[in-house]
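Colleague: no sequence on this one, just coordinates:
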């Protein structure tokens, strides 16, 4: 495994991280989840991402239970808040009240004394950004969290947050967690340049486009049984990628990967890690074999010829943005 600093901070995270969205606490039983988390740790993954809203906190509980046998200093836990955790008007968003209460709730579910990286799961237009950032800074001062970050914030929002942080002498946010894969590249236009300028690391999710970039889904073919796409609990996200032109491009990329002697998922992850500002790519896994395959991507370097070949293939679906 290889490690990168998270933005301008001193925190080092594995280039491949393990997430729990749509898997742990939901479609994957707890024992399988524990096996995957243990395998990830064994292979050098030190970055584990979750969120309070993932199955109402169940994903946090599963992650905390699996990690408790390891030295606390040996892993980095990231969780998030924003989405509703109840029906009340203050049980959502990024108000000071919700931030403080949900931090305590996440700590309890995770069974931890502190959270390494606490992230704003989305931007909240109803709360002054100053209120949000001051609340996060207070949690850092109290030792409940070590670092703060955001997820899916725009370049303008990130730039504003950095400016407020400087004005109020706050500990800076260090990361942004956006979607990024070969089909969803919006961050390249503004988010990445601003993040480079401001020292904000990127922890990207859905790097394999919810499994589409493994090559297992074929054009004009039924979805394989037991796949995420065939699972009614998880297919609401992946279905947006199911277009014949997209799946045809995936087959061309798979052919290129074969020529290079790597799997398509390894090629897709190596393509993401070509960006120095990206600190970690978060994978999801329901089998330990998937983790063993994916971590090998950190050793793959793509030369300019290969990158040009990938861009040429992706040109066919350049305007396709499935989740935005």
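Modeller: That came in fine, so what should we check first? What you see is a predicted model, and the numbers here were worked out from it, not measured in a lab. Residues are numbered from 1 along each chain as shown.

Colleague: CA only for contacts and neighbour counts going forward, please
Modeller: Will do.

Colleague: Looks to me like residue 117 is in a strand.
Modeller: Yes: the assignment for residue 117 is a strand, going by DSSP: H, G, I helix; E, B strand; the rest coil.

Colleague: Next, count neighbours for it.
Modeller: The number of residues packed near residue 117 is 23, by other C-alpha atoms under 10 Å.

Colleague: Quick check: it touching residue 144?
Modeller: No: in this structure, residue 117 is not within contact of residue 144 by C-alpha atoms under 8 Å, at 10.0 Å.

Colleague: Excluding chain neighbours, give the residue nearest to residue 21 in space.
Modeller: Excluding its sequence neighbours, the residue lying closest to residue 21 (C-alpha to C-alpha, 6 or more residues apart in numbering) is residue 54, at 6.2 Å.

Colleague: Put this next to the first one:
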């Protein structure tokens, strides 16, 4: 297992994180604990959850696992969770206000059965709460010893930059990570968000690295999803989601490229997709999600997969998001370039 620094902090985390959104929903407690054991035995140390996963049950399952294994096991891990969305119906039980964040954080600490959360992430932007209120609340939480670091999730580039710059100019603890959706089929963050992350010295923690199963190679043009897949088990929503992505020629171009590279390196399509993502700029740790122990083991085996420069270029080309129009692409680059030979 490779280890990388958590943004501009000095904390080291494994390049593969264990995502736990399936805990308590698609994976029962025994299966969830088995995943945690497998992940830790493979050298992983970053466990990511959120208060809304499985109606708070994901955090509780992790908390019981931590309690059973003792303080030494807890000290070896970097526990990450999130707050922002409602877990009950009170009108103040959502958003990034001081009231809600403080209560959400305290509730997460109780469920996780820990005194400190290593990485506390705000789950999404809140347009109604002043940013100063949110960032100051997180700084206060760090000073109180409730969190060690904080990060962002699902923020745009301008939101990220505004939050980071506010923290640094006020002398408050600044965010160290951003958790966005990022994979071979979803590369929109490369337009501006990756550059903003790098400029702030933050790290990326990509979620949905396999695009909801599309990059595992389980879907095909001619066979609609069925059975043991997220799309197949919910026929109505599954077919709608399948039809939308299936209609895009780029989807099948990417899948064909992933399968081709997988055949040439003797790996699974999922492992190839993960290996590509691990090599992207600013990526600190890729969040793995699995319903079964076998799925997790397959993903963890990506540590043995090495892609050549040629294979990476093939995947890049097939998945090119097409940022060609101004202010991106050649036209935008020409406008932003600064030459010293008299050119514009």
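Modeller: Happy to help now that I have it. As the structure is a prediction and not an experimental result, all values here were calculated from the model.

Colleague: just to revisit the earlier point, and the residue nearest to residue 21 of structure 1, what pairs with it in structure 2?
Modeller: Aligning on TM-score structural alignment places residue 54 of structure 1 opposite residue 53 in structure 2.

Colleague: Distance-wise, check its match relative to residue 247 of structure 2.
Modeller: Using C-alpha to C-alpha, to the nearest Å, residue 53 of structure 2 is found at 30 Å from residue 247 of structure 2.

Colleague: Between those two, which is the more surrounded one?
Modeller: Applying other C-alpha under 10 Å to residue 53 of structure 2 and residue 247 shows that residue 53 carries more neighbours, namely 19 against 11.

Colleague: Next, the contact list for the more buried one, please.
Modeller: The contact partners of residue 53 of structure 2, taken as C-alpha atoms under 8 Å, 6 or more residues apart in numbering, are 20-23, 59.

Colleague: Can you redo those residues as JSON lines, where the extra columns are secondary structure?
Modeller: Formatted as JSON lines, those follow (three-state DSSP):
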{"residue": "20", "secondary structure": "coil"}
{"residue": "21", "secondary structure": "coil"}
{"residue": "22", "secondary structure": "coil"}
{"residue": "23", "secondary structure": "strand"}
{"residue": "59", "secondary structure": "helix"}
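
Colleague: which of those residues are also in contact in structure 1?
Modeller: Using both residues aligned by TM-score structural alignment, their matches' C-alpha atoms under 8 Å, structure 1 keeps these contacts from the contacts of residue 53 of structure 2: 20-21, 59.

Colleague: Under the alignment, what does residue 125 of structure 1 map to in structure 2?
Modeller: Superposed on structure 2 with TM-score structural alignment, residue 125 of structure 1 falls opposite residue 127.

Colleague: go on, residue 182 of structure 1?
Modeller: By TM-score structural alignment, residue 182 of structure 1 lines up with residue 184.

Colleague: contacting residues for that match?
Modeller: 209-211, 215, 254, 273, 277, 315, 319.

Colleague: could you pull out the strands for the stretch 1-150 of structure 2?
Modeller: Along the stretch 1-150 of structure 2, counting by DSSP state E, counting those that start in this stretch, strands occupy 3-5, 12-14, 16-19, 46-48, 78-83, 117-122, 147-153.

Colleague: Distance to residue 193 of structure 2 for the ones you listed - can I get that in a markdown table?
Modeller: Below are those laid out as a markdown table (distance: least, C-alpha to C-alpha, whole Å):
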| stretch | distance to residue 193 of structure 2 |
| --- | --- |
| strand 3-5 | 19 |
| strand 12-14 | 22 |
| strand 16-19 | 21 |
| strand 46-48 | 21 |
| strand 78-83 | 20 |
| strand 117-122 | 17 |
| strand 147-153 | 12 |
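
Colleague: so which of the ones you listed gets nearest residue 264 of structure 2?
Modeller: Closest to residue 264 of structure 2 of those, according to C-alpha to C-alpha: strand 16-19, at 23.5 Å.

Colleague: what about the closest one, how far off from structure 1?
Modeller: Superposed on structure 1, strand 16-19 of structure 2 shows a mean distance of 0.8 Å to its aligned residues (mean C-alpha distance after the TM-score superposition for structure 1).

Colleague: Which residues does that strand contact?
Modeller: 1, 36, 39, 44-49, 285-290, 300.

Colleague: Can you give me the distance of the alignment partner in structure 2 of residue 110 of structure 1 to residue 64 of structure 2?
Modeller: Residue pairing (TM-score structural alignment): residue 110 of structure 1 is matched to residue 112 of structure 2. Plainly put, residue 112 of structure 2 is 7 Å away from residue 64 of structure 2 if you go by C-alpha to C-alpha.

Colleague: so where do the helices sit in the stretch 151-300 of structure 1?
Modeller: Applying DSSP state H, counting those that start in this stretch to the stretch 151-300 of structure 1 gives helices spanning 155-167, 191-198, 235-238, 244-260, 264-273, 288-294.

Colleague: now the stretch 1-150 of structure 1
Modeller: Using DSSP H, counting those that start in this stretch, the helices found in the stretch 1-150 of structure 1 span residues 30-42, 58-67, 96-110, 129-142.

Colleague: For the third one, name the packing helices and strands.
Modeller: Judged by 3 or more C-alpha pairs under 8 Å, 6 or more residues apart in numbering; DSSP states H and E, the packing partners of helix 96-110 of structure 1 are helix 58-67, strand 76-81, helix 129-142.

Colleague: can we see that at 7 Å?
Modeller: Helix 96-110 of structure 1 makes packing contacts with helix 58-67, helix 129-142 when contacts are defined by 3 or more C-alpha pairs under 7 Å, 6 or more residues apart in numbering; DSSP states H and E.
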